[in-house]
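**Student:** For reference, the sequence and a predicted model appear below.
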Amino acid sequence: MSFSPDIVERLARARADLRMGVPIVLTGGGTALLVLSVETLSATRLQDVHTLDSAPVLVITARRAETLKARAYDGEVARIRPPQDAGLAWFLGVANPDDDLRAPMKGPLASEREGSADLHRAAVKLIKSARLLPAALVLPLDNATRFSLEHGLTMIPADLAAPHLQATSPLHPVAHARMPMALADAGRLQIFRPEDGGEEHYAIEVGRPPRDKPVLARLHSACFTGDVLGSLKCDCGPQLHAALAQMGAEGAGVLLYLNQEGRGIGLANKMRAYSLQDQGFDTVEANHRLGFEDDERDFRIGSNILKKMGFSQVRLLTNNPRKIDMMESAGLSVTERVALKVGENAHNRAYLATKAAKSGHLL
């Protein structure tokens, strides 16, 4: 019988738990960790943590550690020893850069360097995949199975989870319908759903592009602020409409609308980055202060959708060479890069300059 959830389903459950502030248990290498997301940590659960025998550790990314002048001895993460009297405000202050300028001195922060950090890295990856601030409060458990059963917690074996945290979830078409649009009358919208319970992605097919020739294609990451609200802080809305207009003019094309808001960090974290930009940091610096990389998106999703739709070659509407590299590494041939230079204004000029200087965009 197959009523029990498999590892993919358990990971989806773990992400939901972490987003609600519920702890999970990670196991591997003969050890186990109780893991809580700092962003959703409550004072009550922190108090419960302090009743346990083990000493808690705060795990942050090396990017965030660099901002805080803390040592990252474990590659992409740092294990910080909290003060004995650390309360909820201390943990949130280290994890969240909202008040960095008002209260820049968070430490001195002491980093652990002994023992394996494999489970700590897995904890941060899992929390990041839940679109939360990449910071985990962890503490070792002696009898993880009994503890998880007593408290009804989701238990994740790290070795089974690792491939799924690295890979792109398989996608399946679930619905499609004709959808005439102002910029392209002959349109069709198709919905693709990932197996891992993540967000759905959309394929907008204009006309009837032949499958045996390079298709004009655009991988467009969701941007609620630019696409819907017409924000002037980015060029996303103008790029979306210009791409559809060009496909309409040529009579054929595919625009993939990928739900990877804020370069893959989610809308809430994107708004945190905007707040940091208002303090004078550029878009890359803001992401780093939050603990993220420059760009957390996975463009293999777009390649997989296009291949499912029957395409093997594309003329890619993009200014981002990284999209081309990732598409080709995923088995899709990019026969031409089609420039898409629209939307510059007084509000986003510095943002676009940063994308060109630090992220290699061809502007």
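**Tutor:** Received, thanks.

**Student:** Please make it C-alpha for all contacts and neighbour counts, starting now.
**Tutor:** Will do.

**Student:** just the strands in this protein please.
**Tutor:** 24-28, 31-37, 57-61, 77-81, 110-112, 135-140, 155-157, 171-178, 187-194, 201-206, 215-221, 253-258, 313-317, 333-338 (DSSP state E).

**Student:** What is the neighbour count of the spatially closest residue to R297 that is not a sequence neighbour?
**Tutor:** Counting by CA to CA, 6 or more residues apart in numbering, the nearest residue to R297 once its immediate chain neighbours are dropped is G264, at 4.5 Å. By other CA atoms under 10 Å, 23 other residues sit near G264.

**Student:** Next: Y257.
**Tutor:** By other CA under 10 Å, neighbour count at Y257 equals 20.

**Student:** What distance do you get for the residue nearest to R297 to L137?
**Tutor:** Look at G264 and L137: by CA to CA, to the nearest Å, they are 23 Å apart.

**Student:** ditto for N287
**Tutor:** N287 is 21 Å from L137, by CA to CA.

**Student:** P210 now?
**Tutor:** Counting by CA to CA, the gap from P210 to L137 is 52 Å.

**Student:** what do you get for S312?
**Tutor:** Distance from S312 to L137, by CA to CA: 44 Å.

**Student:** L133 contacts G291, doesn't it?
**Tutor:** Yes: in this structure L133 lies within contact range of G291 using CA atoms under 8 Å: 7.3 Å.

**Student:** sorry, back to before: the more surrounded of S312 and L137?
**Tutor:** Using other CA under 10 Å as the criterion, S312 and L137 rank with L137 on top: 27 against 18.

**Student:** for the strands of the chain, which one sits closest to R272?
**Tutor:** Comparing these by their distance to R272 (CA to CA), the top pick is strand 135-140, with 14.9 Å.

**Student:** For that closest one, give me every contacting residue.
**Tutor:** Strand 135-140 is touched from outside by 31-39, 54-61, 95, 120, 123-124, 127, with contacts defined as CA atoms under 8 Å, 6 or more residues apart in numbering.

**Student:** Check it against this one:
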Amino acid sequence: MGLGPDLNETLARARADLRMGVPVGLRADGAHVLVAAAETLSEARLCAMRALGPLDLALTDRRAATLKARAYDGDVARVIVPEDARLSWVQDLADPADDLANPMKGPLQTRRDGSVMLHRLGLQLCKGARLLPAALVVPVAPGTAAAQGLLEIDGMEAAPLLEALPELEHVVSARVPLRAAENARLHIYRPADGSEEHYAIEIGRPDRAQPVLARLHSACFTGDLLGSLKCDCGPQLNAALTHMGQEGAGVLLYLQQEGRGIGLANKMRAYALQDQGFDTVEANHRLGFEDDERDFRLGAQILDKMGFSAVRLMTNNPAKMRMMESCGIGVTERVPLKVGETVHNTHYLAVKAAKSGHLL
């Protein structure tokens, strides 16, 4: 291998470019497009992209349903951007913050001919960059990306990599005495795709031949660090560590999947929508996300690398149990974790039970 980046590294650079408002090039089956994230796009770059050809705004079917736009391609809607559309029009379609105040955004025309593959990849890159899933797409002549000094990615090669679970590399382990357990060690795992590192907190010296008391805990800045009363995350984190400390052994996996995998900024957007009267699932859908965008396979991979093949899983979420089993990690027992209900999150917990199947 030379000094140049491999595909994983190029995709990481592409996500960083999109976060900065810089378009990236995608190609597949003779088609070439430039893709920009609607959230970070500038008026100047919108004008520059419009000069290259007809523009589409790629949206997920979830966001399209809110806007009453036809998603002819199933999971993706290709909204045709009018020639005189300004950046504010594009970003109003991407961001539901003002939907109730300004509901009339259409009628919207959506494209139904041609391949949607590169539009779909653009949305995946936006999600991976923790941006709103809305991508401006323009077809271009071959070589345009290079001429503009932009990254260009082979979509056929990138598609399976974006779907695959990134390989996690163990970086370091060290002793970290905790209030809940003085005999704790922190293990750091770094994904090969350049995304956030994940952590494993090992209490004691669990027997690898026996099912370990374990929890998959998704990072929650507001709940874990600030003590937010809108969720039950902080109390769950502390209760799980306390339980493991009392038993003398356990593993808590701290996965960097804030806001059910949509990132802190989008989580705050969902909170703002909840203030408008939408529940947590409805808010995610209006933003263009699924109910839950997390990938629990990461937890299974860490457990396997640590030498565990079976767990007593501390969870109220059956989806975590199913994912562990499907990844070869046996679940011998579900250990309920019902803590942290407040007057501020009673409705949130009820929605988790009714719509997400949590056992509350």
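**Tutor:** On my side now, so go ahead. This one's a predicted model, so the numbers in the text were calculated from it and none came from an experiment.

**Student:** Give me the TM-score for these two chains.
**Tutor:** After superposition, the two chains reach a TM-score of 0.99 (TM-score structural alignment, normalised by the length of the second structure), with 360 aligned residues with a CA RMSD of 0.7 Å.

**Student:** Just the buried residues of the contacts of strand 135-140 of the first structure.
**Tutor:** 32-39, 56-61, 95, 120, 123-124, 127 (16 or more other CA atoms under 10 Å).

**Student:** Which residues are in contact with the counterpart of R260 of the second structure in the first structure?
**Tutor:** Aligning on TM-score structural alignment places R260 of the second structure opposite R263 in the first structure. The contact partners of R263 of the first structure, taken as CA under 8 Å, 6+ apart, are 221, 294-297.

**Student:** do L360 of the second structure as well
**Tutor:** 316, 338, 349-350, 353.

**Student:** looking at these, which has the most residues close by?
**Tutor:** Going by other CA under 10 Å, L349 tops the contacts of L360 of the second structure with 22 neighbours.

**Student:** Now do the same for it: its match in the first structure.
**Tutor:** In the first structure, the residue matched to L349 of the second structure (TM-score structural alignment) is L352.

**Student:** And for V311 of the second structure?
**Tutor:** That one, V311 of the second structure, aligns with V314 by TM-score structural alignment.

**Student:** Its match against G331, yeah?
**Tutor:** No: applying CA under 8 Å as the test, V314 of the first structure and G331 come out as separate, 11.4 Å apart.

**Student:** Who has more neighbours out of the two?
**Tutor:** V314 (24 against 14).

**Student:** Would you mind measuring from the more buried one to K106 of the first structure?
**Tutor:** Counting by CA to CA - V314 of the first structure and K106 of the first structure are separated by 49 Å.

**Student:** before we move on, the earlier item: now, of the contacts of R263 of the first structure, which are buried?
**Tutor:** By 16+ other CA under 10 Å, those give 221, 294, 296-297 as buried.

**Student:** Of all pairs in the residues you listed, which one is the farthest apart?
**Tutor:** Longest span within these, CA to CA: S221 and D294, 14.7 Å.

**Student:** ok, and the closest non-adjacent residue to V76 of the second structure?
**Tutor:** In space, V76 of the second structure is closest to T60, 4.7 Å off (CA to CA, 6+ apart).

**Student:** Next: E9 of the first structure.
**Tutor:** D196 (6.6 Å).

**Student:** Look up how far A16 of the first structure lies from the one you found.
**Tutor:** Applying CA to CA to D196 of the first structure and A16 of the first structure gives a distance of 12 Å.

**Student:** higher neighbour count, those two?
**Tutor:** D196 (18 against 13).

**Student:** if I read this right, that one contacts V8, doesn't it?
**Tutor:** Yes: the criterion here is CA under 8 Å, and D196 of the first structure meets it with V8 at 5.7 Å.

**Student:** give the contact list for the residue sitting nearest the centre point of the second structure.
**Tutor:** Taking CA atoms, centre = their mean, the centroid of the second structure lies closest to G261, which sits 3.4 Å from it. The contact partners of G261 of the second structure, taken as CA under 8 Å, 6+ apart, are 292-295.

**Student:** could those go into a markdown table alongside distance to L360 of the second structure?
**Tutor:** As requested, these are exported to a markdown table (distance: CA to CA, whole Å):
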| residue | distance to L360 of the second structure |
| --- | --- |
| D292 | 17 |
| E293 | 21 |
| R294 | 20 |
| D295 | 22 |
